[in-house]
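Q: I would like to see how this sequence folds:
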Amino acid sequence: MQNDMLLELCRKILLIRRFEEKVVEVYPEQDMKTPVHLCIGQEAIAAGVCINLKKEDYMFSNHRNHGHCLAKGIDPKMLLAEFYGKKAGCCKGKGGSMHPVAPECGIFGTSAIVGGCIPLAVGTALASVMRGDGRVSVAFFGDGAVDEGTFHESLNFASLKKLPVIFICENNFYATSSHISARQPHSNIAKRAEGYGIKGIQVNGNEVLEVYKAAQEAILGSRKGEGPVLIECRTYRWKGHVGPDCDYEKGCRPLQELQEWTAKCPVNSYKDYLIRKGVITTEGYQEMIDKIDSELESALRFARESPFPEEKELFDDVYYMRK
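A: Below is the predicted model:
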């Protein structure tokens, strides 16, 4: 990889981390009325996958979508404004944290229904084949979605039609507070692909270059007509299922497990790699953080100062009539 690509990966992974930390900082003020599902600890997956996508490629996500949207190119101002319910938000304040959409960036759906985004990606992949436009579709989902029928139906149909769709499972081992061992007979999700005749890959989701290489191969192959791929990215979320707090205090998971995974921080791991390889200096890395922080402060100020939608706009954009 060229240095400029390595640095762009760094910028993406840092933007996601600092954005989520900013949400943690301001959420207790209770001005954000939307629930937030944070991806701190999982940033490498969004960055490593989305850097391989073209702007026009389709991306679908779940309730834990902030990192995916940022990595795909959404303006942080529009995303934060959406969290505050403002008219300047990407969905004019009606989508909140769980439903941002930005077609201009290729973000065509984020679903709070577990597994809900997976068949949507299959649908756009089928449309791409019918149109011959060369676009690839990507669906991000968690290990909990693998319990749903839509996961299996989607892989089956995508395999039958050899569709250009990449299924990205962010396996953080928990569906809310239910550990994967209590829900699935074995924890290797990538092996599920074998039953549908497609390629399944398992990677360390905390190592951004490992994610990048797996996604690059899958996306290039799918774009050439080689069909769908399932990539299981093993990772861990640092915060609770929802909100800015850690849920180990509620007995949802052991503190030691959380500490073991935070020691495997994807952001620090990649920083150490870049400095060791001479791609960036410690000073240059801090400058990148400072620039991102300044951008996010500006975005936060914009979101807070933007007006709310008017009451008469309540039912706007909730129904689309085909012309």
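Q: Only C-alpha atoms from now on, for both contacts and neighbour counts.
A: OK.
Q: check contacts around the residue sitting nearest the centre point of the chain.
A: Nearest to the mean C-alpha position of the chain, by Cα atoms, centre = their mean, lies His68 at 2.9 Å. Residues near His68 by Cα atoms under 8 Å, 6 or more residues apart in numbering: Ala46, Ala47, Cys50, Ser61.
Q: can you rerun that using 10 Å?
A: His68 is in contact with 16, 39, 43, 45-47, 49-50, 59-62, 74, 107, 110, 140, counting by Cα atoms under 10 Å, 6 or more residues apart in numbering.
Q: now Tyr174
A: Contacts of Tyr174 (Cα under 10 Å, 6+ apart): 142-144, 180-183, 236-237, 240-241, 252-253.
Q: Name the member of those residues with the most neighbours.
A: Most neighbours among the contacts of Tyr174, by other Cα atoms under 10 Å: Asp143, with 26 neighbours.
Q: mind listing the helices for the stretch 1-150 of the chain?
A: Along the stretch 1-150 of the chain, the stretches classed as helices by DSSP state H, counting those that start in this stretch are 3-26, 43-50, 66-72, 76-83, 118-131, 149-161.
Q: To compare with the earlier structure, here is another sequence to fold:
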Amino acid sequence: MLLSEELWIEAFEKMLLIRRFEEKCAQFYGMGKISGFCHLYIGQEAVAVSAYLSKSSQDTMITAYRDHGHALVCGMDPGIVLAELMGKVTGSSKGKGGSMHIFDIDKGFYGGHGIVGACVSLGTGIAFAHKYKQDGGMSYTFFGDGAANQGQTFESFNMAKLWNLPVLYIIENNGYAMGTSVERSTGMTDLYKRGESLGIEGMRVDGMKIDVLYEAFCELSHKVRNDNCPYLLEAETYRYKGHSMSDPGFYRSKEEVAQYKESDPIAYAKEKILEMGIKTESQLKEIEKSIKDRIKAAVDFAENSEFPNILNLREDVFTKKIC
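A: Predicted structure coming up:
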């Protein structure tokens, strides 16, 4: 399925929102306003955005610790996400979760998860819930190339196939598991074939081109629903920043990063929009200004929010709600 003119604009807006948000996070981390772990999504924006554009309202999304982009694309308020990163009480987890644990169940986003590979098992469980409830939904389960080597990933694949669960596994292959390249950590680098021994078909796609990704997501999500079984998509993408904010990235050259930036997903979308005459340069600048205003509003909200009271530390550990 091809992107409509409306979806091209929505994709551009969402990718740009993620990019500007992450740039602000990098700035705030350097200023000491964000502490702890912080993994930026700069360069990978097209993957989460194209997945979101292909999903239905009853579908769910879950990912690993590089989760800011997925949270924003699902419709979470940037101010609430930034407040969580800053440890403020107005954050999505009242300042107790931080960068790696952004959640909004009401928007179908089951969060980021700090344990490598954990989101694969949880996403498989969510797919089981979709099937059990017969709600017509499917689970979009994101994870990285490093998590593809985890034992629980294969166990999850096996159960998903055995029980024919509605799950689309998305490997965001950005080339490096922390500082180790795929070539150095993986005997067979065709990650989209990881499920073949269990009967799970896969596809590899360019993870920097929003239209190519969208077409792939539409095709595989259709197969998941109609074939009643899991599928796997490997998106070849790239992160411009280090693994986390504390990573100087000495394991790759400046030339390598510069080469990938030539295929920047936002620049690609902008070029296509102008080429097709969907918007003019001045109209796109207006969109960019509106995104800048949203980031400013998010900053104002987060900075003016209070920190949690230490007396509330033990609250929200357990819940009475049974899903």
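Q: where does the TM-score land?
A: For this chain pair, the superposition-based TM-score is 0.95 by TM-score structural alignment, normalised by the length of the first structure; 320 aligned residues with a Cα RMSD of 1.4 Å.
Q: ok, back up a step: residue in the second structure paired with the residue nearest to the centre of the first structure?
A: Applying TM-score structural alignment, one finds that His68 of the first structure aligns to His70 in the second structure.
Q: what's the answer for Glu82 of the first structure, then?
A: Using TM-score structural alignment, Glu82 of the first structure sits opposite Glu84 in the second structure.
Q: pretty sure its match is touching Cys38, no?
A: No: Glu84 of the second structure is not in contact with Cys38 according to Cα atoms under 10 Å; the separation is 11.7 Å.
Q: which neighbours do the two share?
A: In contact with both Glu84 of the second structure and Cys38: Gly98, Ser99, Met100, using Cα under 10 Å, 6+ apart.
Q: OK, contacts around the residue mapped onto the second one from the first structure?
A: Following TM-score structural alignment, the counterpart assigned to Ser99 of the second structure within the first structure is Ser97. Contact analysis of Ser97 of the first structure by Cα under 10 Å, 6+ apart lists 32-38, 63-66, 79-80, 82-85, 110, 112.
Q: Make a ChimeraX selection of the buried ones in these.
A: The ChimeraX selection below is limited to those of these classed as buried (16 or more other Cα atoms under 10 Å):
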select :32,34,36,37,38,63,64,65,66,79,80,82,83,84,85,110
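Q: Sort out for me which of the contacts of Ser97 of the first structure are in strands.
A: Thr110 (DSSP state E).
Q: from the chain's centre, how far out does the host helix or strand of Asn226 of the second structure sit?
A: Assigning secondary structure by DSSP states H and E places Asn226 of the second structure in helix 210-227. With Cα atoms, centre = their mean, to the nearest Å as the basis, helix 210-227 of the second structure stands 17 Å off its chain's centre.
Q: mean shift between it and the first structure?
A: With mean Cα distance after the TM-score superposition for the first structure, helix 210-227 of the second structure departs from the first structure by a mean of 1.6 Å once superposed.
Q: other SSEs contacting that helix?
A: helix 5-30, helix 45-54, strand 139-144, strand 167-173, strand 202-206, strand 231-236, helix 265-275 (3 or more Cα pairs under 10 Å, 6 or more residues apart in numbering; DSSP states H and E).
Q: let's see 7 Å
A: The elements that helix 210-227 of the second structure packs onto, with contact taken as 3 or more Cα pairs under 7 Å, 6 or more residues apart in numbering; DSSP states H and E, are helix 45-54, strand 167-173, strand 202-206.
Q: can you list contacts of the longest one?
A: With contacts defined as Cα atoms under 7 Å, 6 or more residues apart in numbering, helix 45-54 of the second structure is touched by 11, 14-15, 18, 69-70, 73-74, 207-210, 213-214, 217-218, 265.
Q: Just tell me the aligned range of that helix in the first structure.
A: Counting by TM-score structural alignment, helix 45-54 of the second structure sits on residues 43-52 of the first structure.
Q: What are the buried residues along stretch 11-24 of the first structure?
A: Applying 16+ other Cα under 10 Å to stretch 11-24 of the first structure flags 11-21, 23-24 as buried.
Q: Serialize the residues you listed to CSV and add fields for distance to Glu153 of the first structure.
A: Formatted as CSV, the buried residues of stretch 11-24 of the first structure follow (distance: Cα to Cα, whole Å):
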residue, distance to Glu153 of the first structure
Arg11, 36
Lys12, 32
Ile13, 32
Leu14, 35
Leu15, 35
Ile16, 31
Arg17, 34
Arg18, 37
Phe19, 35
Glu20, 33
Glu21, 36
Val23, 35
Val24, 36
